[in-house]
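In: Just a sequence and a predicted model for now, questions to come.
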Amino acid sequence: MIDLSTLDAYGTLTEPTTLTIQRLLPGPIERGWAYLTESDLRRQWMASGDMEMKVGATFELVWRNHELTDPPGERPEGFSPEHRMQSRIVDLDPPHKLTITWGVSGEVAFELEPRGEKMLLTVTHRRIPDRDILLKVSAGWHAHLDILVARVSNTEPAPFWENWSRLHAEYARRLPA
């Protein structure tokens, strides 16, 4: 059992190419599930895209990070206003687990566990191909989860791109080269 009093907001490498990051969120678990699976709610913290809830179903995620916060902050060089990614559901156990493909080689699992009136969200991103992408996805998951926490807590999130840039530098210090 995870000691929730020591839960760190930063992701950790649980294997050389696997990042795991957790957040304790207000419950109930069905609310968290809705924020993971319903396009209109997911777009408020990460990316839109309708999903058919069955293993093998394909879908497209569409990121528009400049729409996540007001103001959005200054977008770093190399990022476009919109990013699209084809994905597929590879594991599904509503409302506890959703695993999807990530690009052509990666995979992301979202797991929700009830913790009294709260829920523990664990995001595990597997098969990250190199350090540059590791730093981008580490900062990305952290920044997106910060927005999710703000949304479900009815608070205003920090500007997305400023938070992402700060986190990218912090992960460069924290994660081994």
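Out: Right, received. Where do you want to start?
In: For the rest of this, base every contact and every neighbour count on C-alpha atoms.
Out: Will do.
In: What ranges does the protein have for its strands?
Out: With DSSP state E as the criterion, the chain has strands at 12-15, 18-26, 58-63, 83-93, 97-102, 106-115, 118-126.
In: got CSV for those, with distance to residue 135 and mean neighbour count too?
Out: As requested, the strands of the chain are exported to CSV (distance: least, Cα to Cα, whole Å; neighbours: other Cα atoms under 10 Å):
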stretch, distance to residue 135, mean neighbour count
strand 12-15, 11, 14
strand 18-26, 10, 21
strand 58-63, 18, 18
strand 83-93, 18, 17
strand 97-102, 16, 20
strand 106-115, 15, 20
strand 118-126, 12, 21
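In: Quick one: list the elements packing against the lengthiest helix in the chain.
Out: If you go by DSSP state H, the chain has its longest helix at helix 131-152. Here helix 131-152 touches strand 18-26, helix 160-174, going by 3 or more Cα pairs under 8 Å, 6 or more residues apart in numbering; DSSP states H and E.
In: would you turn the ones you listed into TSV with distance to residue 113?
Out: Below are the helices and strands packed on helix 131-152 laid out as TSV (distance: least, Cα to Cα, whole Å):
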stretch	distance to residue 113
strand 18-26	10
helix 160-174	26
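In: Below is structure B, check it against A:
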Amino acid sequence: MDDTDLGTLERHGDRAVLTFTRRFPHPPERVWRAVTRPEHQAVWFPQQIVGERRAGAPLRFVTSVDPDESFDGEMVAYEPPRVMEMTWGASRLRIELHPDGAGTRLVLTEEMDDVGAAARNGAGWHECLDRLVARVEGTEPLRWGRRWRQVHPGYVEAFGPDGARLGAPDGWDADLPDDPYAPRFPHHPDP
């Protein structure tokens, strides 16, 4: 694992802020499409995001692995092709795209209530972002859960015991089915 890809953790009492940075050799508009369009999100985001792409819109996050675990949120900011921010359950998730030379620098932050979930969520976002990179680059991502298991020990070590009180999400201790999220969008055109 390349430690430069590890997310960082800032603690503010019982709150935690995870931050991740990825660079793409593509313009922000291309990365934005991969970040925001449902047919591309199906490759990298852990749930289907149902709702309008506009500030103030109610959202529903639906997982095809267990639809009973769906939850609500709200689109807080939506400024193409720069910012998408939403409440995601009890967390706040923000994705920013910045021009970076001829490419794009993506910054993802999750502000969360439970510092103890930091290593679990850090490994989860790490996997999601690796899948986003694969999507933008047109390569095949690893099966869901595999990358999480590879990087989770690094997050446990980096964030310490109080940042690692929660283990793998249900079912992520083994490879998930071929791709439990793909059936929503069987054809994934390039972003």
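Out: Everything's here; your move. All of these numbers come straight from a predicted model, not from anything done at the bench.
In: Can you pull the TM-score for these?
Out: Once superposed, chain against chain, the TM-score is 0.78 (TM-score structural alignment, normalised by the length of the first structure); 155 aligned residues with a Cα RMSD of 2.1 Å.
In: for the strands of the first structure, which one sits closest to residue 151 of the first structure?
Out: Nearest of the strands of the first structure to residue 151 of the first structure, taken as Cα to Cα: strand 18-26 at 10.2 Å.
In: on average, how far is the closest one from the matching bit in the second structure?
Out: Its aligned residues in the second structure lie a mean 0.9 Å from strand 18-26 of the first structure after superposition (mean Cα distance after the TM-score superposition for the first structure).
In: so how far is that strand off the chain centroid?
Out: 8 Å (Cα atoms, centre = their mean, to the nearest Å).
In: same check, this time on stretch 122-135 of the first structure
Out: Its chain's C-alpha centre and that of stretch 122-135 of the first structure lie 12 Å apart, by Cα atoms, centre = their mean.
In: Next: stretch 23-42 of the second structure.
Out: Centre-to-centre, stretch 23-42 of the second structure and its host chain are 13 Å apart (Cα atoms, centre = their mean).
In: so how far does it reach from one end to the other?
Out: The first residue of stretch 23-42 of the second structure is 21 Å away from its last residue (Cα to Cα, to the nearest Å).
In: buried sites along that stretch?
Out: Neighbour counts over stretch 23-42 of the second structure (16 or more other Cα atoms under 10 Å) mark 23-24, 26-36, 38-42 as buried.
In: if we can go back for a sec, check which residues of the longest helix of the first structure are buried.
Out: 134-151.
In: Ok, stretch 154-174 of the first structure next?
Out: 157-165, 167-168, 171-172.
In: so that stretch corresponds to what in the second structure?
Out: Per TM-score structural alignment, the counterpart of stretch 154-174 of the first structure in the second structure is residues 138-158.
In: roughly how far out does the matching stretch sit from the chain middle?
Out: 12 Å.
In: which residue is nearest the middle of the first structure?
Out: Nearest to the mean C-alpha position of the first structure, by Cα atoms, centre = their mean, lies residue 141 at 4.1 Å.
In: residue in the second structure matching it?
Out: In the second structure, residue 141 of the first structure lines up with residue 125, judged by TM-score structural alignment.
In: Its match and residue 97 of the second structure, how far apart?
Out: Note on residue 125 of the second structure: its distance to residue 97 of the second structure, by Cα to Cα, is 16 Å.
In: With residue 156 of the second structure instead?
Out: 28 Å.
In: check contacts around residue 52 of the second structure.
Out: When contacts are counted by Cα atoms under 8 Å, 6 or more residues apart in numbering, residue 52 of the second structure touches 58-59.
In: rerun at 10 Å
Out: 58-59, 74-75 (Cα atoms under 10 Å, 6 or more residues apart in numbering).
In: What of residue 141 of the second structure?
Out: 43-44, 127-128, 130-135, 147.
In: Out of these, which is nearest to residue 101 of the second structure?
Out: Residue 101 of the second structure lies nearest to residue 133 out of these, by Cα to Cα, at 17.7 Å.
In: Can you report how many residues neighbour residue 7 of the first structure?
Out: Using other Cα atoms under 10 Å as the criterion, residue 7 of the first structure is surrounded by 12 other residues.
In: Surely it and residue 23 touch.
Out: Yes - contact status for residue 7 of the first structure versus residue 23: in contact at 7.8 Å, counting by Cα atoms under 10 Å.
In: Using CSV, lay out the strands of the first structure together with distance to residue 177 of the first structure.
Out: Below are these laid out as CSV (distance: least, Cα to Cα, whole Å):
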stretch, distance to residue 177 of the first structure
strand 12-15, 12
strand 18-26, 14
strand 58-63, 28
strand 83-93, 27
strand 97-102, 23
strand 106-115, 20
strand 118-126, 18
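In: mind checking which of the ones you listed is nearest residue 48 of the first structure?
Out: The minimum distance between residue 48 of the first structure and these falls on strand 58-63, with 5.2 Å, by Cα to Cα.
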